[in-house]
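[1] missing the sequence, but the structure's below:
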């Protein structure tokens, strides 16, 4: 569910709104393209997931890599969310958004010693350790600071998440985690090393998972490992079950399982461990809470194809190109019943054949100047944006009721150029 709906506009006709804010008015004020996030949707999705674990000792750690906008992070922090980070930059963002360090978990296969030191000094809850070399580096770093790092080893269960191969993380050939069969030996090593305290187990098998069976298989293995570790005198008191529950990108396909169904599965498989439960939902909370608004530049009619050229491009939303992802596209001005439809590719201005938002999409006939909304763009949208073709990063807007705020302004070209430096020998000579 989301809070983007058509409402009667000024002067007649229905206009797509973000909560109580007209997207047409927002486009006139902010310019296009821009990302827009709905506070009401973020809050609802967080609460629905949290409610699935009511009564349990659970920490909902939003996966910051899905959406690192400060306004989004602060909105979730006010609801009591913890955060899952994968870099020092993300850690600094969540601290700036008001998240308490003891509610932060640090994931990722390539943490540096400097990142570890910063996180240790801030007092985060735990590190999810992904390899023996990382374990040794963390031990050395913590010992040098006179601190102790609470850790969970991320264990790779070799479970197929049945998702896109680029977002599967729980197979043996994926770079994530330590092999299941080596886990006990690595826990023994962790117990022998100074500066680390092995108290948890972490398992995350992928993203956009639309079937509960892979979770069931992975959690059964996790429970088996916790039982084995405890029988070997390890005091395991928390488990991190990762994230990955999918969201509906298409209204014409069956919806993924609900958080309540996922919550029941968790209780059935690991609910009797007596552990604190950590979760890392990202897409589930943010995806349908955000859209990308763009304006039609031209409609280019070719012999085999029609192209609707818009001012948003693959550098703004790379998911269709990177993952062959499908995003619904809604005209901001609601089409009249029976409005003529055309099939076209919705493409951007970037000089790449792969620069598209939709292929062979049936849409109401659009004209230059019309606005469109690319739906379900709140996760892995703005965070993956770039300045390819020297295009400016697009602004991000947070809506709450009838209010809105630009939480990341559109930069100027001068800002982009000022971030770089010419060597002295290449500086242009000043003319007299």
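    Thanks, I have it. Being a predicted model, the structure only gives us computed values, none of them experimental.

[2] going forward, measure contacts and count neighbours with C-alpha atoms only.
    OK.

[3] Where do the helices of the stretch 101-250 of the chain begin and end?
    In the stretch 101-250 of the chain, the helices defined using DSSP state H, counting those that start in this stretch lie at 113-122, 132-145, 183-192, 213-231.

[4] Now distance to residue 167 and mean neighbour count too, for those, in CSV please.
    Formatted as CSV, those follow (distance: least, Cα to Cα, whole Å; neighbours: other Cα atoms under 10 Å):
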stretch, distance to residue 167, mean neighbour count
helix 113-122, 24, 17
helix 132-145, 22, 18
helix 183-192, 23, 16
helix 213-231, 14, 18
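
[5] so which of these gets nearest residue 385?
    helix 113-122 (23.5 Å; Cα to Cα).

[6] Helix 132-145 and the closest one, what's the angle between them?
    Orientation of helix 113-122 against helix 132-145 (axes from the mean of the first three to the mean of the last three Cα atoms, to 10 degrees) gives an angle of 50 degrees.

[7] Check which helices and strands the helix or strand hosting residue 330 is in contact with.
    Per DSSP states H and E, residue 330 falls inside strand 329-331. In this structure, strand 329-331 packs against strand 371-374, with contacts taken as 3 or more Cα pairs under 8 Å, 6 or more residues apart in numbering; DSSP states H and E.

[8] Counting by contacts, list what the strand it packs on packs against.
    Under the contact criterion of 3+ Cα pairs under 8 Å, 6+ apart, strand 371-374 touches strand 290-301, strand 329-331.

[9] from the ones you listed, which stretch is densest packed?
    Highest mean neighbour count of the helices and strands packed on strand 371-374: strand 290-301, a mean of 21 (counted as mean count of other Cα atoms under 10 Å).

[10] From residue 159, how far off is the residue nearest in space to the middle of the chain?
    Nearest to the geometric centre of the chain sits residue 66, at 1.1 Å (Cα atoms, centre = their mean). Look at residue 66 and residue 159: by Cα to Cα, to the nearest Å, they are 23 Å apart.

[11] Same check on residue 374?
    Residue 374 is 33 Å from residue 159, by Cα to Cα.

[12] Take the helices of the stretch 101-250 of the chain and write them to JSON lines, including distance to residue 304.
    Shown next, in JSON lines, are the helices of the stretch 101-250 of the chain (distance: least, Cα to Cα, whole Å):
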{"stretch": "helix 113-122", "distance to residue 304": "52"}
{"stretch": "helix 132-145", "distance to residue 304": "54"}
{"stretch": "helix 183-192", "distance to residue 304": "56"}
{"stretch": "helix 213-231", "distance to residue 304": "42"}
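
[13] okay, pairing it with this:
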């Protein structure tokens, strides 16, 4: 469920007409719903009622400071994958003891900043990373709390580019051989082994892969405890998918996910961490764009809009589907025409949809890309020297720009030309 609905024929973000936002900030722009973000976080939090747990928002899905601040105020922890995300979380008021540091390529400098600033745990991905973290912690006279990320070799049944839990993926330590690494970690002066981490991929629409992975983690927990490790925390990652196509069967609900977590690892008495990103922020955002032209081609029509692949790269990168709807609702029974919806960037890949049924639209009409709150603005670029687009946060009947569109001058002046040219 989200809070983007038609009222009197006009799409609203909560109680604000999307046309009003477009008039104020121009297009294209992202708009996020406070009510949807809040609801989705609470669904996960309530799904783990009865277990000691922390819901850590995966900042890689949406790292706008206002969104982070909102999540932190709701009691969320943060899952970060770079020191930039860590510093964003801290700047938004999230304490270090609610920040989990993931990622396969943490540098010694990043480790040092996190240890000095406070960290809940590092999810360690490799033996070289473990050695480096121990050296940094010893140099600071502290112990670094860690969970080793284990790779359970489970097929997440998702897009190949967002699957992370098979043996051929770059992530984690093979679960079959991780006991030796845990033994080594337990002997290190700068390391405090607190738990196990697992994350098998993103946009999962079935619970079976999770259950297979978590069952393996439960067995590993018993084994490691028998080896003398005080395993007291399980980080189960994120990955639960969202319905990008409204006509498709909905993925499992957070409550169903929570029941599966309790069934597979609830008997272990561990604190549970989960790291949802997309399911919290995905359906909480839309991308709004204006039609530039309707171009009639040979055998097909092109709806050319002012958003482009640099603003929303998912369709180009993943062949991802986003429902695209007119902001002013089409009348019932109006004739639909198949159109390719494309952007103005000089790339054939700048295509959002092919053969999509759309009502007649013309220059200046607004369209909204649904489910664009995750992996939208965070993956945007200034390709073709197009400024990053604004982000807007809506709450009830008010809205605020939470990241402004830079001017062309600001964008150009970030470059510098050496005197010798």
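    Structure received. The shown structure was predicted, so the numbers you read here are calculated from the model rather than taken from an experiment.

[14] so what number do they get for TM-score?
    The TM-score (TM-score structural alignment, normalised by the length of the second structure) is 0.99; 421 aligned residues with a Cα RMSD of 0.6 Å.

[15] circling back to that earlier point, nearest to residue 180 of the first structure, of the helices and strands packed on strand 371-374 of the first structure?
    Here strand 290-301 is closest among those (Cα to Cα), at 36.8 Å.

[16] Can you tell me what sits against the helix or strand just after that closest one?
    Note on strand 290-301 of the first structure: by DSSP H and E, the next helix or strand toward the C-terminus is strand 306-310. For strand 306-310 of the first structure, contacts defined as Cα atoms under 8 Å, 6 or more residues apart in numbering pick out 294-301, 343-349, 366.

[17] Over to stretch 129-147 of the second structure?
    Counting by Cα under 8 Å, 6+ apart, residues outside stretch 129-147 of the second structure touching it are 105-106, 108, 111-112, 115, 120-124, 185, 188-197, 235.

[18] Write the ChimeraX selection for whichever of those are buried.
    Buried members of the contacts of stretch 129-147 of the second structure, identified by 16 or more other Cα atoms under 10 Å, are gathered into one ChimeraX selection as follows:
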select :106,108,111,112,115,120,121,122,123,124,185,188,190,191,192,193,194,195,196,197,235
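
[19] Next step: the contacts of stretch 129-147 of the second structure restricted to strands.
    Among these, the residues falling in strands (DSSP state E) are 121, 122, 123, 124, 191, 192, 193, 194, 195, 196, 197, 235.

[20] Which one of those is nearest to residue 17 of the second structure?
    The closest of these, once distances to residue 17 of the second structure are taken by Cα to Cα, is residue 235, at 40.1 Å.

[21] Show me what that closest one aligns to in the first structure.
    In the first structure, the residue paired with residue 235 of the second structure is residue 240, using TM-score structural alignment.

[22] again with residue 280 of the second structure
    For residue 280 of the second structure, the residue aligned by TM-score structural alignment is residue 285.

[23] Could you list which residues are in contact with that match?
    Applying Cα under 8 Å, 6+ apart, the residues contacting residue 285 of the first structure are 42, 45, 46, 62.

[24] which SS class is residue 397 of the first structure?
    Secondary structure of residue 397 of the first structure, reduced to three states by DSSP: H, G, I helix; E, B strand; the rest coil: strand.

[25] rewinding a little: between the helices of the stretch 101-250 of the first structure, which gets nearest to residue 171 of the first structure?
    helix 213-231 (10.7 Å).

[26] Give me the helices and strands touching that closest one, please.
    Helix 213-231 of the first structure is packed against helix 259-270, with contacts defined by 3+ Cα pairs under 8 Å, 6+ apart.

[27] What's the average distance for the helix it packs on when superposed on the second structure?
    Compared with the second structure after the fit, helix 259-270 of the first structure shows a mean deviation of 0.5 Å (mean Cα distance after the TM-score superposition for the first structure).

[28] residue range for that helix in the second structure?
    Under TM-score structural alignment, the counterpart of helix 259-270 of the first structure in the second structure spans residues 254-265.

[29] State the span of the second structure onto which stretch 319-332 of the first structure is aligned.
    Going by TM-score structural alignment: stretch 319-332 of the first structure matches residues 314-327.

[30] Quickly note the distance from the aligned partner of the residue nearest to the centre of the first structure in the second structure to residue 12 of the second structure.
    In the second structure, the residue matched to residue 66 of the first structure (TM-score structural alignment) is residue 61. Remark: distance between residue 61 of the second structure and residue 12 of the second structure (Cα to Cα) = 23 Å.

[31] Likewise for residue 256 of the second structure?
    Using Cα to Cα, residue 256 of the second structure is found at 30 Å from residue 12 of the second structure.

[32] between these two, which one's more packed in?
    Set residue 256 of the second structure next to residue 12 and count neighbours by other Cα atoms under 10 Å: residue 12 wins out with 21 against 11.

[33] which SS class is the more buried one?
    Per three-state DSSP, residue 12 of the second structure ends up strand.

[34] Matching it against the first structure, which residue comes up?
    So, by TM-score structural alignment, residue 12 of the second structure is matched to residue 17.

[35] Spatially, which two of the ones in strands among the contacts of stretch 129-147 of the second structure are the most separated?
    191 and 235, at 17.4 Å, using Cα to Cα across these.

[36] hang on, isn't the match of residue 12 of the second structure packed against residue 27?
    No - look at residue 17 of the first structure against residue 27 with Cα atoms under 8 Å: they stay out of range, at 11.3 Å.

[37] picking that back up, thought the match of residue 66 of the first structure was touching residue 279?
    No - Residue 61 of the second structure lies out of contact with residue 279 (Cα under 8 Å); the separation is 9.4 Å.

[38] Tell me the spacing between residue 326 of the second structure and residue 413 of the second structure.
    36 Å.

[39] show me what contacts residue 115 of the first structure?
    87, 88.

[40] What of residue 9 of the second structure?
    By Cα under 8 Å, 6+ apart, the contact set of residue 9 of the second structure is 328, 329, 330.

[41] need the helices and strands packed on strand 371-374 of the first structure in TSV with distance to residue 86 of the first structure, can you?
    Below are those laid out as TSV (distance: least, Cα to Cα, whole Å):
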stretch	distance to residue 86 of the first structure
strand 290-301	22
strand 329-331	31
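
[42] just checking, what residue in the first structure corresponds to residue 203 of the second structure?
    Looks like residue 203 of the second structure aligns to residue 208 there (TM-score structural alignment).

[43] I figured its match hits residue 247, correct?
    Yes - between residue 208 of the first structure and residue 247 there is a contact at 6.6 Å, judged by Cα under 8 Å.

[44] With that, I have no additional questions.
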